[in-house]
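**Q** got a predicted structure plus its sequence, pasted below:
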Amino acid sequence: MINTIIFDLGGVLIDWNPEYVFLDAFNGDKEKTAWFLQNICTSDWNENQDAGYPLAQATEDLVNKFPEYESYIRLFYGDWEKMLGGAIDGTVFILDKLVKSKNYKVVALTNWSNETFPIAQKRFEFLQWFEGIVVSGDEKTRKPFKDIYDITLKRFNISPENTLFIDDNLRNIEAAKALNINGIHFKNPEQLIEDLKIYNIHIS
């Protein structure tokens, strides 16, 4: 019996993509953009900041390592706000229905720098709908590490067996399932509606 639903944010409710900045920086060259994000400003590097490492220090670390890419490296957090696309409207619709039903405790668990998260909070009104949001940058740890799931369960007084976690990263879902938290690997809002039916949650 599901009584709590945990949403990831980026890639589930919010469209966030570094390509929005770097495709422009590399004049639309998709290959250069992909190479840069796979080899210089990597997802692993960015996730370190999601766990609370200071953005300014992370930038200087990388500039020292790859001085020839300094101007591009500084764009990552300098133009970070441009990486935010819009809301993923279909998922926001689902969130709205779940909150208004009052049948579930609805919270969020996000890998996000505590330095940039306030920008998203100002932009997206639906972030106020949650009973609470666990931000990895505040906790100095991140998904898929066990600590952040334990923090979330304890903070909102929820039991894993009665909880459903929705995330677009399969790695994070598998980590949650290892702790007996039910999980849905998010692909798109239409698929989410179908997957929720498995848990007897119907969106109309």
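**A** Looks like it arrived, so ask away.
**Q** hey, let's count contacts and neighbours off CA atoms from now on
**A** OK.
**Q** so in the chain, which helix runs the longest?
**A** helix 89-101 (DSSP state H).
**Q** helix or strand right after it?
**A** strand 105-110 (DSSP states H and E).
**Q** how far out from the middle of the chain is that next one?
**A** Using Cα atoms, centre = their mean, to the nearest Å, the mean C-alpha position of strand 105-110 is found 11 Å from that of the whole chain.
**Q** what lies in contact with that strand?
**A** Applying Cα atoms under 8 Å, 6 or more residues apart in numbering, the contact partners of strand 105-110 are 3-10, 98-99, 130-136, 142-143, 152.
**Q** mark which of the residues you listed are buried, thanks.
**A** 4-10, 98-99, 130, 132-136, 142-143, 152 (16 or more other Cα atoms under 10 Å).
**Q** for this protein, what spans make up the strands?
**A** If DSSP state E is used as the criterion, the strands of the chain fall at 4-7, 14-16, 84-87, 105-110, 133-135, 163-167, 182-185.
**Q** turn those into a markdown table, columns for distance to A58.
**A** Below are these laid out as a markdown table (distance: least, Cα to Cα, whole Å):
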| stretch | distance to A58 |
| --- | --- |
| strand 4-7 | 28 |
| strand 14-16 | 20 |
| strand 84-87 | 20 |
| strand 105-110 | 20 |
| strand 133-135 | 19 |
| strand 163-167 | 26 |
| strand 182-185 | 30 |
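**Q** out of these, which comes closest to L75?
**A** Evaluated over the strands of the chain, closeness to L75 peaks at strand 84-87, with 13.8 Å, by Cα to Cα.
**Q** let's bring in a second model and compare:
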Amino acid sequence: MLKNIIFDFGDIFINLDKPAVFRNMVPFGYSNYTDELDFLAKQYETGLISSREFIHKLNNLYPKASRKDIVEAWNSILLDFPEHRLEFIENLKDKDSHRLFLLSNTNDLHIDYVIETMGEDRFKRFKNCFEGFYLSQQVKMRKPNTEIYKYVLNENSLRPEETLFIDDTKENTDSAEKLGIQCWNLQVGKEDITELTQRL
């Protein structure tokens, strides 16, 4: 019996334009995604460096870009948070049929921007829908590392077979499935989180 649902955030609730960051950094010298950039992004997502350090290191890589240029490019991935999805998760919470959790690979700059663009009231409405709200930079782990799923399961005494994890990235759902967690690898543009009720 399904008792628990763990949701990703980006492209599940908030719309993303994933190539936007790189597209907007081209004028400042970006040409291709390197191991150095990947390492830097993962350090930031797991809270191992601060926003100031992250921007400083990017600035060293792309000296033509100002701090403002870097922050704007970094946040350009984040689009709108449709009201129908917020109402959906609020209605699901009100039904009290499942324990609800959020698990997101993100960072401080993105969360600050989300709060600013959504507005504090809407963000609080969203956050209040979840029993646990797990952000990678706060727990110092990120998907698809299985340790982050084990952490959420153990912290809340969740049984994997009673838990559904929803994420748009197949690598993330594949790793969760290895622990016995049920998964929905949501296909962005073809499926919407509001269709979840048809699957429960």
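**A** That came through fine. In this text, all values refer to a predicted model and were calculated from it rather than measured experimentally.
**Q** list the contacts for S136 of structure 2?
**A** Taking Cα under 8 Å, 6+ apart, one finds 45-47, 103-107, 142-143 in contact with S136 of structure 2.
**Q** of all those residues, which two lie farthest apart?
**A** Across the contacts of S136 of structure 2 (Cα to Cα), the longest gap, 14.9 Å, separates G47 and L103.
**Q** quick one: contacts of stretch 184-192 of structure 2?
**A** Counting by Cα under 8 Å, 6+ apart, 11-12, 164-170, 173, 193 sit against stretch 184-192 of structure 2.
**Q** in that stretch, what counts as buried?
**A** 184-186.
**Q** show me the contacts for I119 of structure 1.
**A** I119 of structure 1 neighbours (Cα under 8 Å, 6+ apart): E81.
**Q** so which residues of structure 2 form helices?
**A** 20-25, 35-45, 51-61, 67-75, 83-95, 108-118, 120-127, 136-139, 146-155, 170-177.
**Q** looking at the ones you listed, spot the one closest to T197 of structure 2.
**A** helix 83-95 (8.7 Å).
**Q** buried set for that closest one?
**A** 85-86, 88-90, 92-93.
**Q** rebuild those as a markdown table, extending it with distance to S51 of structure 2.
**A** Below are those laid out as a markdown table (distance: Cα to Cα, whole Å):
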| residue | distance to S51 of structure 2 |
| --- | --- |
| R85 | 29 |
| L86 | 28 |
| F88 | 32 |
| I89 | 30 |
| E90 | 31 |
| L92 | 34 |
| K93 | 33 |
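**Q** most widely separated two among these?
**A** Among the buried residues of helix 83-95 of structure 2, R85 and K93 lie farthest apart (Cα to Cα), at 12.4 Å.
**Q** my guess is E70 of structure 1 contacts V63, does it?
**A** Yes. Using Cα atoms under 8 Å, E70 of structure 1 is in contact with V63, at 5.2 Å.
**Q** these two: who's more crowded?
**A** V63 (18 against 15; other Cα atoms under 10 Å).
**Q** quick check: that one touching Y72?
**A** No. Applying Cα under 8 Å, one finds V63 of structure 1 not in contact with Y72, separated by 9.3 Å.
**Q** what's I70 of structure 2 aligned with over in structure 1?
**A** By TM-score structural alignment, I70 of structure 2 lines up with F76 in structure 1.
**Q** which ones are touching that match?
**A** Applying Cα under 8 Å, 6+ apart, the residues contacting F76 of structure 1 are 18, 21, 41.
**Q** one more: K170 of structure 2?
**A** N185.
**Q** and the nearest residue to I14 of structure 1 once chain neighbours are set aside, how many neighbours?
**A** Using Cα to Cα, 6 or more residues apart in numbering and skipping residues adjacent in sequence, the residue nearest I14 of structure 1 is A87, 4.6 Å away. A count of nearby residues for A87 of structure 1, using other Cα under 10 Å, gives 20.
**Q** need the contact list for the residue in structure 2 sticking out farthest from the centre.
**A** Largest separation from the mean C-alpha position in structure 2: K64, at 29.1 Å (Cα atoms, centre = their mean). Applying Cα under 8 Å, 6+ apart to K64 of structure 2 gives the contacts 28-29.
**Q** Y151 of structure 2 now?
**A** Contacts of Y151 of structure 2 (Cα under 8 Å, 6+ apart): none.
**Q** how about a cut-off of 10 Å?
**A** Going by Cα atoms under 10 Å, 6 or more residues apart in numbering, Y151 of structure 2 touches 134, 139, 141, 157.
**Q** next: N75 of structure 2.
**A** N75 of structure 2 neighbours (Cα under 10 Å, 6+ apart): 16-17, 20-21, 109-114.
**Q** swap in A175 of structure 1?
**A** A175 of structure 1 neighbours (Cα under 10 Å, 6+ apart): 143-146, 149, 181, 183.
**Q** buried among those residues? Make that a ChimeraX selection.
**A** Entered in ChimeraX, the line below selects the buried ones among the contacts of A175 of structure 1, by 16+ other Cα under 10 Å:
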select :143,144,149,181,183
